[in-house]
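J.: Based on what follows, work out the 3D shape:
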Amino acid sequence: MTKVVLIGPPGSGKTTLGRLLAQRLGLTFRDTDSDVEAVAGKAVSEIFIEDGEERFRELEHEAVRAALAEHDGVLSLGGGAILHEKTQELLGGHPVVYLEVGLADAVQRVGLGSARPLLVLNPRSQLKKLMDERRPIYERLAVLRVVTDKRDPEELVEEIVKGLPA
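T.: Have a look, this model is predicted:
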């Protein structure tokens, strides 16, 4: 069973903290966006453009399902993976950590010239909208919530390790 699942909006630090957390716990790290890209043979942004968001969400759900079944380390989910109802169901019983980030920090980390498909037009406004829409789902799914704004990654890893259910 997956030991830790990281969720949160773009720019919350899922990949950075996931790698550090896996290293700290002596586990492997897996990112479902990378899994989707491997299966599709193209970047997430290309999937959105060529196949559409619906197809991407199908691939993403399958990647999450497979990773939760196969991976016994730290797992990072794409920011919108939690939108799929079946994915929400699959996360039940797993140690889910919500990495919360404020808009200013998220914009700084993601960058306004981002290649992220859902942030193409007016990235700051789009990011705020995504964060506002998804926040209640992130909060409901999480067993631990960690605010990442203006904090050192090592400090955040320690907070996650201490806050995880035994």
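J.: hey, let's count contacts and neighbours off CA atoms from now on
T.: Fine.
J.: hey, where'd the helices end up in the chain?
T.: Per DSSP state H, the chain carries helices over the ranges 14-25, 32-40, 44-51, 53-70, 85-91, 103-110, 123-141, 153-163.
J.: which other helices and strands contact the fourth one?
T.: Of the remaining helices and strands, those touching helix 53-70 by 3 or more Cα pairs under 8 Å, 6 or more residues apart in numbering; DSSP states H and E are helix 32-40, helix 44-51, helix 85-91.
J.: one more to put side by side:
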Amino acid sequence: MTGPAVVLVGPPGAGKTTVGALLAERLGLSLRDTDADVERMAGKPIPEIFFQDGERRFRQLEAEAVRSALGGHDGVLSLGGGAVLDDGTRALLSGLPVAFLDVALSDAVKRVGLDAPRPLLAVNPRQQWRTLMEARRPLYLQVARAVVGTQDRTPAEVAAAVLDALELRTA
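T.: Just a heads-up that it's a prediction; the model follows:
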């Protein structure tokens, strides 16, 4: 096994899970989402991990989930929005087919609503999202082999753009 065929990174609302499912279908592979892995490991939803155990514990679980997925999944992998904050994760992503799904705030709001149960966006969500992106954008760009804008594109169009950008053939 050489690792995932595609790794998707980006902020909340970028469409990583939706686009990942389309990519998996087109490539004839499975989809794995590290946020779902974290919830399984903890036995509770991410907001509860944040509120009961703290962000530090969540980030530890997230890094563990990413390491496991990168070492044991050869399909499409969707990483949580903050996974790139971990130095070890960024090192593991080096050389892999990583696509950064770049989304504008207005589109992120339409897709997930900023009133959704997202712990880091709980207070003043628009400003928090902007602050997150200022900190994370350089990290997304650091790990990405391709940057795919999502503005004015359907999930199917984004998936096609990822396949083109990473020069992948469909099944």
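J.: Now compute the TM-score of the two chains, please.
T.: The TM-score (TM-score structural alignment, normalised by the length of structure 1) is 0.97; 166 aligned residues with a Cα RMSD of 0.9 Å.
J.: Please identify the deepest-packed of the helices and strands packed on helix 53-70 of structure 1.
T.: By mean neighbour count, with neighbours taken as mean count of other Cα atoms under 10 Å, helix 32-40 ranks first of those at a mean of 18.
J.: Okay, buried residues for stretch 99-108 of structure 1 please.
T.: L99, E100, V101, G102, L103, A106, V107 (16 or more other Cα atoms under 10 Å).
J.: that older thread, could you dump the helices and strands packed on helix 53-70 of structure 1 to JSON lines with distance to K3 of structure 1?
T.: Converted to JSON lines, these look like this (distance: least, Cα to Cα, whole Å):
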{"stretch": "helix 32-40", "distance to K3 of structure 1": "15"}
{"stretch": "helix 44-51", "distance to K3 of structure 1": "25"}
{"stretch": "helix 85-91", "distance to K3 of structure 1": "12"}
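J.: re earlier: list just the one of the helices of structure 1 that sits closest to M1 of structure 1.
T.: In terms of Cα to Cα, the element of the helices of structure 1 nearest to M1 of structure 1 is helix 53-70, at 6.6 Å.
J.: which residues are in contact with that closest one?
T.: 1-2, 30, 32-33, 35-36, 44, 47-48, 75, 77-78, 81, 84, 86-87, 90 (Cα atoms under 8 Å, 6 or more residues apart in numbering).
J.: and L92 of structure 2, how far is that from V143 of structure 2?
T.: Per Cα to Cα, to the nearest Å, L92 of structure 2 is found 9 Å from V143 of structure 2.
J.: nope, Q60 of structure 2 is what I meant
T.: In terms of Cα to Cα, Q60 of structure 2 sits 19 Å off from V143 of structure 2.
J.: The two - which one has more neighbours?
T.: Neighbour comparison, Q60 of structure 2 and V143: the larger count goes to V143, with 23 against 13 (by other Cα atoms under 10 Å).
J.: isn't that one right up against L93?
T.: Yes. Between V143 of structure 2 and L93 there is a contact under Cα atoms under 8 Å: 6.2 Å.
J.: related to what we said a few turns ago, kindly reformat the helices of structure 1 as CSV containing distance to L6 of structure 1.
T.: CSV is the format used below for the helices of structure 1 (distance: least, Cα to Cα, whole Å):
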stretch, distance to L6 of structure 1
helix 14-25, 6
helix 32-40, 11
helix 44-51, 19
helix 53-70, 12
helix 85-91, 11
helix 103-110, 16
helix 123-141, 10
helix 153-163, 10
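J.: Compare those helices and report which one is nearest to R116 of structure 1.
T.: helix 44-51 (6.3 Å).
J.: That closest one against structure 2, how far on average?
T.: Compared with structure 2 after the fit, helix 44-51 of structure 1 shows a mean deviation of 0.3 Å (mean Cα distance after the TM-score superposition for structure 1).
J.: I'd like to know which elements that helix is packed against.
T.: Helices and strands touching helix 44-51 of structure 1, by 3+ Cα pairs under 8 Å, 6+ apart, are helix 32-40, helix 53-70.
J.: I'd like those as JSON lines, with distance to L164 of structure 1 appended.
T.: What follows is those, written out as JSON lines (distance: least, Cα to Cα, whole Å):
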{"stretch": "helix 32-40", "distance to L164 of structure 1": "21"}
{"stretch": "helix 53-70", "distance to L164 of structure 1": "17"}
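J.: Quick one: closest of those helices to D152 of structure 1.
T.: For D152 of structure 1, the closest of the helices and strands packed on helix 44-51 of structure 1 is helix 32-40, at 24.2 Å, according to Cα to Cα.
J.: What is the corresponding segment of structure 2 for the closest one?
T.: Mapped onto structure 2 using TM-score structural alignment, helix 32-40 of structure 1 spans residues 34-42.
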